[in-house]
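Novice: Predicted coordinates and the sequence they were generated for:
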Amino acid sequence: MRNKMKFIAIVMLVAAGKTYAQTDTAAKSLEEVVVTASRTEQKEKAIPYTVNTIKRNELNRFQPRTTPEALMGVTGVFVQKTNHGGGSAFLRGLTGNQTLILVDGIRLNNSTFRYGPNQYLNTIDAYSIQQIEVVKGTGSVQYGTDALGGVIQVLTKEPQFRNVNSSKKVSGIVAGKLMTAGMEHTGRAEVKYSGDRFAAAAGFTVRNFGNVLGGDTTGFQTPSGYRELAYDVKLKFLLKQNVELIAAQQLLRQSHVPVYHKVRLENFLLNEMDPQQRMLNYAKLRIKNANPFVQLIDVTVSHQQSIEGRNSQKNGSTVLRKEKDEVNTAGLTVDIRSAITKNWTASSGIDIYFDKVNSTRTDVNTVTQNKTMLRGLYPDAATYGNYSVFTLHQYQLKKVTVNAGLRFNQFDIHITDTSIGKTQIKPSALVANAGVVYAVTKQHHFFATFSNSYRAPNVDDMGTLGIVDFRYEVPAYNLLPERSHNYELGYKLRTAKLNVTVAAYYMQLQQLITRVRVPNETINGYNVYVKENTDEAFVKGLEIDADAELTKGLNIQAGIAYAYGHNSTRNEPLRRIPPTNGRVRTTYSLQHWFFAAESWFASKQNRLAQGDKDDNRIPKGGTTGFSIYNLYAGWQLKNIRVQASVQNLLNADYRTHGSGMNGYGRSAWLNIQFTL
């Protein structure tokens, strides 16, 4: 069945290309996508690398539970879930601190982001999102450290000034969502105000997730449920005709988020995150100028706070371990857009971020209530300075568009450890990219690109002391930046009825920071590991993506991604490489109705590194493949919208590779929204 589905996807892509590539006579139906992947708004077809976009309309229709789950099935993106409150996106075989996440252009990544899967993408409320852009294989020149695999840019909803043809200033929505077996109860409320010189938007979300019901042989996965509370506020001021100010605050807090596989497989009575919280405050000043050399200036100041509390207790133990990590990040970005000539535009500026890390641990005797204060997971009061300057250029000459850029990044990392004293390192990186798009016609575009990226060692790399996943880590202070060189060739077809992208890539990885086992050492039954710049590796792959309007109202999307990763140093597969995977989705819209059916599939992954074989989240022999079938329907009339879905129609028992729990079994959800 899995091979059959992959074959069907490829056949549909090829057939659609033959059917629609010859003509573009119909009125434009597929929207021309404009993205911010290169820090400036550009038409996607003029960018020399692959960008996938998820817009608000798709989020409204398919109602993904979380931001990570919104990315499931996006071509070239594979989502691992250590627990129900997590979700880590793999881009070009990399995830965690080797991919960069941005919220409204501001870095979500901080100096405690760890290697391998993490849960931080799930601290962005899916209801607050206007658009998600996924950039694969590039990003360090555009946005800085961590973008080895690529960038996920999340753009949140923005209020709009009143339209001259509209008299309505205040509007809002109230929505509720229920899922069978008590797996979800969600409420969302939004209000918007649109004035001539002032606009505002605010939203509030409250959610209660029950334990996940797996497929035909799994049953309820207990404990996996948790609670969530979020709000977002954004204000927009027109100070002058060409001067805008945006001020925003976002907060998401999750409570008692269990780590299911720890309880199930590692003899824990309790293992949870409480709280898991992110707060972002920022102000952006945008100045438009008639001077071509300074056409637009964006200045953004931000403060972001990340709090992660962890509670754990082993079965039969009287010790409750309570850990808390808090990272406060101050940010300043300045971006200047220029039109140097008629065909030559540029974006140049600075990015400054400064982290302060506070980390504590308290062991509580549950019998006597005595408390013992110990070193936290990270060195307390560690600081991490991230300073860079960049310049990005686009030049168009007839049928050829050239993109090129350069960034210099300097870091200043201070760590005071209780065991080895003060440590300071100042790594730096200079990276460049260059790409060419050749437009054979208005519909057919070929592109080639080269980019090098880097990831500077962070506080998690250097200062971790304690249990992480299934190992015990000790600090390392002599690390260098990881580096990558990415080569990509591709083709883009853009017509009124069909969009197709085909991309082949090869990425070299150097100076990889990897966990190396310390021989013959264990602590509390866990093998001891330390991080070192030991490995070199490569990832190569192929991605095919298509979006076609077959007839009026009937749309089909199909995509498939293949990746092969190899660790050259160890002569074994690269860890956690996703299996071949993809999605086929057909949507039919008719007046007030829409219907959709999709299949999301992945093949077996049995190419395992030794670290995969040691990971208790991966079954012996590898992760089995799966094909999941989902149905959707929706109805909208005036002020009411109703949507419903049946998930995993055949009740298959499945797990995405590397995950700590299985996916949903057969289930259904209902969402009702009222517009005020």
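Specialist: In hand now; what should we look at?
Novice: Please count neighbours and contacts with C-alpha atoms only from this point.
Specialist: Noted.
Novice: Could you report the distance from the most centrally placed residue in the chain to Asn208?
Specialist: In the chain, the residue lying closest to the centroid (C-alpha atoms, centre = their mean) is Ile152, at 4.7 Å. Distance, Ile152 to Asn208, by C-alpha to C-alpha, to the nearest Å: 26 Å.
Novice: swap in Val459?
Specialist: 33 Å.
Novice: neighbour count winner among the two?
Specialist: Using other C-alpha atoms under 10 Å as the criterion, Val459 and Asn208 rank with Val459 on top: 26 against 18.
Novice: try it against this one:
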Amino acid sequence: MQFLTSMRNVALLIFFLLVSLATMAQQAVVLDADSGNEIVNVAVFNQDKSKTAVTDFDGSCDLSIFGKNERITFKHISYEAITTTIAQLSKRGNRVYLNLKPEQLEEVVMSVSKWEQQRKDVPQKIVAIDARTIAFTNPQTSADLLQNSGKVFVQKSQLGGGSPLIRGFATNRLLLSVDGVRMNNAIFRGGNVQNVISIDPFTIKNTEIIFGPGSVIYGSDAIGGVMNFFTQDPRFSYTDSLTFSGKAAYRFATANNENTVHLDFNLGHQTWASYTSFTYNSFGDLTMGEHGPDSYLRNNFVARENGQDILVQNNDPKKQVPLGYDQINFLQKFRYRPNKNWNYDLGLYYSETSNYSRYDRLIRPDDAGTGLRSAEWFYGPQKWFMTNFRATQQGKNRFYDGLKITSAYQFFEESRISRNFQEVVRNTTTEQVDALSLNLDFENKKIGNLRLYYGAEYIFNKIGSTGQNLNIDTGEISGAVSRHPDGSTWQTLAGYINGEYQIQPNLTLLSGLRYSQVYVNADFDTTFFPFPFEEANVSSGALTGSLGMSWFPKADLQITLNGSTGFRAPNIDDIGKVFDSEPGSVVVPNPDLVSEYAYNAELGVSKNFNDKLVLKGAAFYTYLVDALVRRDFEFNGQSQIEYNGELSNVQAIQNAAKAYVYGFEFGVEAFMNENWSFLGNLTLTEGVEEDDDGTDSAARHVAPTFADAHLVWKNQKLKADFFLNYNGEIPFADLAISERNKPFIYASDQNGNPFSPSWYTLNFRSQYQISNALKTTLSLENITNQRYRTYSSGIVAPGTNLILGLGYTF
């Protein structure tokens, strides 16, 4: 009898467990696709609306009234609706992700304070690009991701490149950040920087671009803007069981015979989660368009036969040989949440390219103008590794309501390999950077209408730099001058405070201060260069601030006004670089440098017409003093020295100029009905550098006028975008002096002078949701097959380019 009683109890226990599991299996949680936060008051209904449910404060709802294969819709006023079945939901851990509608104004941004803020309260211009938009535009690299926004101009010296230009500034005057960790290091240069391609666009959850100085939060280098990339976070399970989900994708492009494969997957438990991503890219040589300047054609290239360099006629002059390269990206993230107050995140990031050619150096003619100057000029593998650990606390505390502790280690490696035509000596310089950082960020929301953000930062960089010469005939290796002083260090210590004060419900002030101290130490090796100094020790401090307001005089009208300062402290590349910067010139070290400062003012207006039409405009002005620029110099009293066997003019980075940049930015969003919309952007920028001797010249990194216009149609399954891209002309008179010295990358005007012609392209992209799990993309770029080169770029842009993509979610 006791045995039967026990069996009955076990049977009852199993029955109740099965009932509980069945009930749990019909519980769903609705989440924001970008932030992962629960969404309250989501309506859930079947096709005839005879059955309905609503999500509670935890974003969850009971779906037991619906059949397993019955089609049900999740709808919220601020989000795009989605239709699915319980059977499909069970495969995804009973989670539903909704995307915010593009016309919603209550967006949250994190870039200005490192904490969530309502975008409407921020006086600075911020552009956010979410994962949904990235998936639709389907970019090859993160540089293309920025360019596709229509608000950032991107320069390319080679296919494995992409250097953003924002408001007349670029390279080491713009700051890159990945998951809150500064990517800029001590050898970021004034020339074009391609580090952004190390960030895998498949893994990006959201990108936020701050226009204008961001030094209060980010310190040195944030003069023209800040680009924050936030990668996908691991997702927890909302049931007792372990959930598994993932995505596979493939992409092909005809213009450079691209083949890209991507795989990611997520393991989720209630207290821990893991996200893993892997991407492989293979890019071939890029084919330019049919209609455009003949001077852009690649008529010949250098090949080595029987121990000799020879010029070979290119059978297809539109093919840019050699440009192809391969790349791998890996990301592993772990998240642990022991309770509602604490989150612990660990991330491992790795990116590596194959060798890739510096195309603008390979097309540079020799002095006679009958051949090519370089037989070889390419970058070695670009490597980036980062591990970061973050602890986040939310909850009431005597001194704060939120705390983030972020520590990170990064390793960078890059190299440059070059050999002149008919020379047997190949020169290689290799640079490695070890970067450590520690950030403490606090949020305090308890002081009435005042919200405070404050924190501290420490960064340490150590540089390894070597040079060597290889005789390709004999194999003999000898030492050579390194690009940077080996063993040099760059470090900074800073503290900041930022405040947001809501004076009235329609008026918010945002203000902040930051003090940064920067230290540079470098020892110079005189083995190959007789430097007139043995070391450089630079210590400089900078106080930066910002003050802005966001005002809604009417509910549908926003006016923003912002003033801010920014600075850039000289880094190792400024102080200690030795490099042939342009034909016939060599850059030498200069230890007598100080920080440059920027003063910025910005006015913005946004008008919403009944959620049908939104017009946006912004005007800005930036004044830069003690500008770090490359100018003629004397080395040991000489204006010319021999470098790599060539007599070269001596140049150095100097605090030798002032600069001012101003411009206007316009945007329009028109929502004609549920299916049709129109989007457009226009950016006009002007800039001048004024040297200490009073001479003026055009600023190098001021982009031409550029614009885009999009006509978009979409329903639940199909989205299509027919759009135009436009770039204005930069005539010879407005071309920077450094750009005039590179006529081989420009067209020639009627006087034979180099200039950058205007161009336009017509394009089409589309995305079709075949099923809840399977979607495909098709794009046709440069439909009219224009042959054009974007301003200051080495490569010619692709001609007509068919791009196919396939994505499967499981």
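Specialist: Noted; the coordinates are in hand. Since the model is a prediction, treat every value here as computed from it, not as a measurement.
Novice: TM value for the aligned chains?
Specialist: In this superposition the chains share a TM-score of 0.93, using TM-score structural alignment, normalised by the length of structure 1; 650 aligned residues with a C-alpha RMSD of 1.7 Å.
Novice: helix or strand for the residue nearest to the centre of structure 1, which one?
Specialist: strand 150-156 (DSSP states H and E).
Novice: post-alignment, that strand versus structure 2, mean distance?
Specialist: Compared with structure 2 after fitting, strand 150-156 of structure 1 has a mean deviation of 0.7 Å; criterion: mean C-alpha distance after the TM-score superposition for structure 1.
Novice: What range does that strand cover in structure 2?
Specialist: Across structure 2, the stretch matching strand 150-156 of structure 1 (TM-score structural alignment) is residues 225-231.
Novice: and if you look at stretch 364-371 of structure 1?
Specialist: Taking TM-score structural alignment, stretch 364-371 of structure 1 hits residues 470-477 over in structure 2.
Novice: Endpoints of the matching stretch, how far apart?
Specialist: Start-to-end, stretch 470-477 of structure 2 (C-alpha to C-alpha) is 5 Å.
Novice: distance between that stretch and the chain's centre?
Specialist: Remark: stretch 470-477 of structure 2 is offset 40 Å from the chain centroid, using C-alpha atoms, centre = their mean, to the nearest Å.
Novice: Thr784 of structure 2: how many residues sit nearby?
Specialist: 15.
Novice: OK, contacts around the counterpart of it in structure 1?
Specialist: In structure 1, the residue equivalent to Thr784 of structure 2 is Leu650, according to TM-score structural alignment. Each residue near Leu650 of structure 1 by C-alpha atoms under 8 Å, 6 or more residues apart in numbering is listed here: Ile628, Tyr629, Arg666.
Novice: SS state for the second one?
Specialist: Okay, so that is Tyr629 of structure 1. The three-state label given to Tyr629 of structure 1 by DSSP: H, G, I helix; E, B strand; the rest coil is strand.
Novice: Now do it against Glu536 of structure 1, distance only.
Specialist: Taking C-alpha to C-alpha, one finds Tyr629 of structure 1 at 38 Å from Glu536 of structure 1.
Novice: The stretch 351-500 of structure 2: strands as residue ranges?
Specialist: 356-357, 374-379, 383-394, 402-420, 425-447, 450-471, 477-479, 489-504 (DSSP state E, counting those that start in this stretch).
Novice: Nearest to Phe3 of structure 2 among those would be which one?
Specialist: Closest to Phe3 of structure 2 of the strands of the stretch 351-500 of structure 2, according to C-alpha to C-alpha: strand 383-394, at 51.3 Å.
Novice: Give the burial count for Gln2 of structure 2, as a bare number.
Specialist: Gln2 of structure 2, neighbours per other C-alpha under 10 Å, totals 7.
Novice: circling back: most packed of the strands of the stretch 351-500 of structure 2?
Specialist: Burial of the strands of the stretch 351-500 of structure 2 is given as mean neighbour count (mean count of other C-alpha atoms under 10 Å); strand 356-357 ranks first at a mean of 24.
Novice: Can you state the residues of structure 1 onto which that one aligns?
Specialist: Residues 257-258 of structure 1 are where strand 356-357 of structure 2 lands, counting by TM-score structural alignment.
Novice: Mind reading off the mean deviation between that stretch and structure 2?
Specialist: Counting by mean C-alpha distance after the TM-score superposition for structure 1, stretch 257-258 of structure 1 comes out at 0.8 Å.
Novice: residues contacting the equivalent of Thr207 of structure 2 over in structure 1?
Specialist: In structure 1, the residue paired with Thr207 of structure 2 is Ile132, using TM-score structural alignment. Going by C-alpha under 8 Å, 6+ apart, Ile132 of structure 1 touches Thr53, Ile54, Lys55, Ile152, Gln153, Val154, Leu155.
Novice: Ile132 of structure 1 looks like it's in a strand, true?
Specialist: Yes: according to three-state DSSP, Ile132 of structure 1 belongs to a strand.
Novice: Quick check: end-to-end length of stretch 260-274 of structure 1?
Specialist: So stretch 260-274 of structure 1: terminal residues 14 Å apart, C-alpha to C-alpha.
Novice: Where in structure 2 does the helix or strand following the strand holding Ile152 of structure 1 align, residue-wise?
Specialist: Using DSSP H and E, the helix or strand that follows strand 150-156 of structure 1 towards the C-terminus is strand 170-179. Residues 244-253 of structure 2 are where strand 170-179 of structure 1 lands when matched by TM-score structural alignment.
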